[in-house]
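> Quick one, what's the 3D model for this:
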Amino acid sequence: MGKHHNPYAPEFRAQMVELVKAGRSPEELAREFEPTAQTIYNWVAQSDRDSGKRHDGLTTAEREELTRLRRENRQLRLER
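Here you go, the predicted model:
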């Protein structure tokens, strides 16, 4: 199993996405920086979902809302 890494800063993620959109490959960026190429591909896909270019998953806002609702639901079950 891979090593655990603290989440990358949103600014760093955005910078990696912009570099890919400017023509750099995720593999090239993975060699230069720490995240794997797959991680960078995932960030680009999520960015495309958030901007409406892709519709194959949840946007970041939808994912955050789902997490909040699940937490609230768990708390309500405990209180009941």
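> When you work out contacts or count neighbours from here on, use the C-alpha atoms and nothing else.
Fine.
> So for whichever helix or strand Glu18 is part of, what gets flagged as buried?
Following DSSP states H and E, one finds Glu18 within helix 10-21. Buried residues in helix 10-21, counting neighbours by 16 or more other CA atoms under 10 Å, are found at 13, 16-17, 20.
> Looking at the residues you listed, which is nearest Arg63?
Arg13 (17.1 Å; CA to CA).
> Check which helices and strands the helix holding Glu18 sits against.
Counting by 3 or more CA pairs under 8 Å, 6 or more residues apart in numbering; DSSP states H and E, the packing neighbours recorded for helix 10-21 are helix 37-50.
> Before we compare anything, build this one as well:
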Amino acid sequence: MTRKRRTFTPEFKQETASLVLDQGYSIAQACTSMGVGESALRRWVQQLSDERQGVTPKGKAITPEQQRIQELEERCRRLEMEKSILKKATALLMSDDWKRTR
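From the prediction side, this is the model:
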């Protein structure tokens, strides 16, 4: 029998990590009251602390501001890729057109 991995929303992670950072709970107290593992909570606390300092995480962001930054960065990457594809297509079409007129 396999054990299903639990998933938590970014809001839950932020709320749980803020218990430690803002309300003075210890990691153990917050784990017990929220029903999460200690290693997960330590990661969330570290991530929330980093995000509050302006560091964009590599994984899924917890804070709404960092989530928005990640969405915009992804959009920028996609637009850059589309622009590159269009440049290559234009160059290819122009070279074919130039060969036909010669």
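> After superposition, what's the TM-score, could you say?
The TM-score (TM-score structural alignment, normalised by the length of structure 1) is 0.56; 64 aligned residues with a CA RMSD of 3.2 Å.
> Just put the buried residues of helix 10-21 of structure 1 in a markdown table and tack on distance to Glu65 of structure 1.
Formatted as a markdown table, the buried residues of helix 10-21 of structure 1 follow (distance: CA to CA, whole Å):
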| residue | distance to Glu65 of structure 1 |
| --- | --- |
| Arg13 | 21 |
| Met16 | 25 |
| Val17 | 23 |
| Val20 | 28 |
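> any idea how far the helix holding Glu18 of structure 1 is from the chain center?
11 Å (CA atoms, centre = their mean, to the nearest Å).
> One more: stretch 51-70 of structure 1?
Worked out by CA atoms, centre = their mean, stretch 51-70 of structure 1 lies 10 Å from the chain centre.
> Buried residues in it, which are they?
By 16+ other CA under 10 Å, the buried positions in stretch 51-70 of structure 1 come out as Thr59.
> end to end, how far does that stretch reach?
Its first and final residues considered, stretch 51-70 of structure 1 spans 25 Å by CA to CA, to the nearest Å.
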